[in-house]
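Undergrad: This is a predicted model, with the sequence first.
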Amino acid sequence: MPEPDQRLFFLLQRAAHQLRTASDRRLLATAGITTAQLGALFAVRDEPGITQQGLAHTLGLRESAVTGLVGRLTAAGLVVKRAHPREHRAVVLELTDDGAAALDAAQPEVERFNAEARALLGEDEFTRTAAAMRALAYWESP
């Protein structure tokens, strides 16, 4: 019997793709948003007045990628840009009522997704996996 695949980077990439594809399909059907948009909406909701630069940092994306993401969110009426109170070239992002409604619509699907992952992995392994993913998400490789 062959050894289980130990190529962690490959497995993480494959798992991320599989999860994002399934999550996008489900979120689009229930809330009309993608996984990336969901993450951005959570960040805007959780940190009122976040800047695009702050959003890029929170999401671990380049500012150029966040510019496009924010453009799509504003075009969809899910967030609005307001002038930054102290920095004339910066804008702050605020969740609209439609953005809050999209988060509300997505919440049952997020809970269902987590329940399915818990059933697949078991509660202890789910907790360990979540902790490992948090550690890897904020790991600073030398």
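TA: Sure, I can see it. Residues are numbered from 1 along each chain as shown.
Undergrad: Going by C-alpha atoms from here, please, whenever you check contacts or count neighbours.
TA: Fine.
Undergrad: Skipping adjacent residues, who's closest to the spatially most central residue of the chain in space?
TA: Most central in the chain under C-alpha atoms, centre = their mean is residue 39, positioned 2.6 Å from the mean C-alpha point. Excluding its sequence neighbours, the residue lying closest to residue 39 (C-alpha to C-alpha, 6 or more residues apart in numbering) is residue 59, at 7.3 Å.
Undergrad: Use this one as the comparison:
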Amino acid sequence: MAEPDQRLYFLLQRAAHQLRTTVDRRCLAVAGVTTAQLGALFAVQDQPGLTQQELARILGLRESAVTALVGRLTAAGLLLKQAHPREHRAVVLELTEDGAAALRAGQPEIDRLNAELRTLLGDDGFVRTAGALHRLAHWET
């Protein structure tokens, strides 16, 4: 039997692509948003009034990417942009009712995905993988 592929970065890229395309398709079907959009909506729900710059930091994206993402979510009526109370060039983000409804619609699909991954990896493997991915996501070289 051949030894499993040990190219970790390559495997992470493939796994991320597989998960993103599968879950995007499922979230679009039930909530009308992608996983990236859900991530932004969850961040705004967790921290109402955060700025686009703060959202970029939370999501680990460039500000230009977040500007486009927020533009799409605002155009779809899922987020509101309002003037920042102290910084004249900044805006704060608020979830709309439609944005909250998209989160409610998407949450069961995210829960289903996590249950499927827990079954695939086993309870111990799920916890260990989540811990390892958390460390990688916050790794600074």
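TA: Nice, I can see it. This one's a predicted model, so the numbers in the text were calculated from it and none came from an experiment.
Undergrad: Please state their TM-score.
TA: Remark: TM-score between the superposed chains equals 0.98 [TM-score structural alignment, normalised by the length of structure 2]; 141 aligned residues with a C-alpha RMSD of 0.6 Å.
Undergrad: gap between the residue nearest to residue 39 of structure 1 and residue 113 of structure 1?
TA: Using C-alpha to C-alpha, to the nearest Å, one obtains 20 Å as the distance from residue 59 of structure 1 to residue 113 of structure 1.
Undergrad: host element of residue 128 of structure 2?
TA: Assessed by DSSP states H and E, residue 128 of structure 2 sits inside helix 97-137.
Undergrad: Residue 94 of structure 1 now?
TA: strand 91-95.
Undergrad: Same question for residue 27 of structure 1.
TA: Judged by DSSP H and E, residue 27 of structure 1 forms part of helix 8-31.
Undergrad: which residues are contacting that helix?
TA: For helix 8-31 of structure 1, the external contacting residues (C-alpha atoms under 8 Å, 6 or more residues apart in numbering) are 5, 33-35, 102-103, 105-106, 109, 113.
Undergrad: Neighbours of residue 33 of structure 2, how many?
TA: 24 (other C-alpha atoms under 10 Å).
Undergrad: same deal with residue 61 of structure 1?
TA: There are 12 residues near residue 61 of structure 1, going by other C-alpha under 10 Å.
Undergrad: Secondary structure of it: a helix, I assume?
TA: No: Residue 61 of structure 1 sits outside any helix when classified using DSSP: H, G, I helix; E, B strand; the rest coil, being coil.
Undergrad: Residue 8 of structure 2 and residue 115 of structure 2: what is the separation?
TA: 24 Å.
Undergrad: nope, residue 59 of structure 2 is what I meant
TA: 23 Å.
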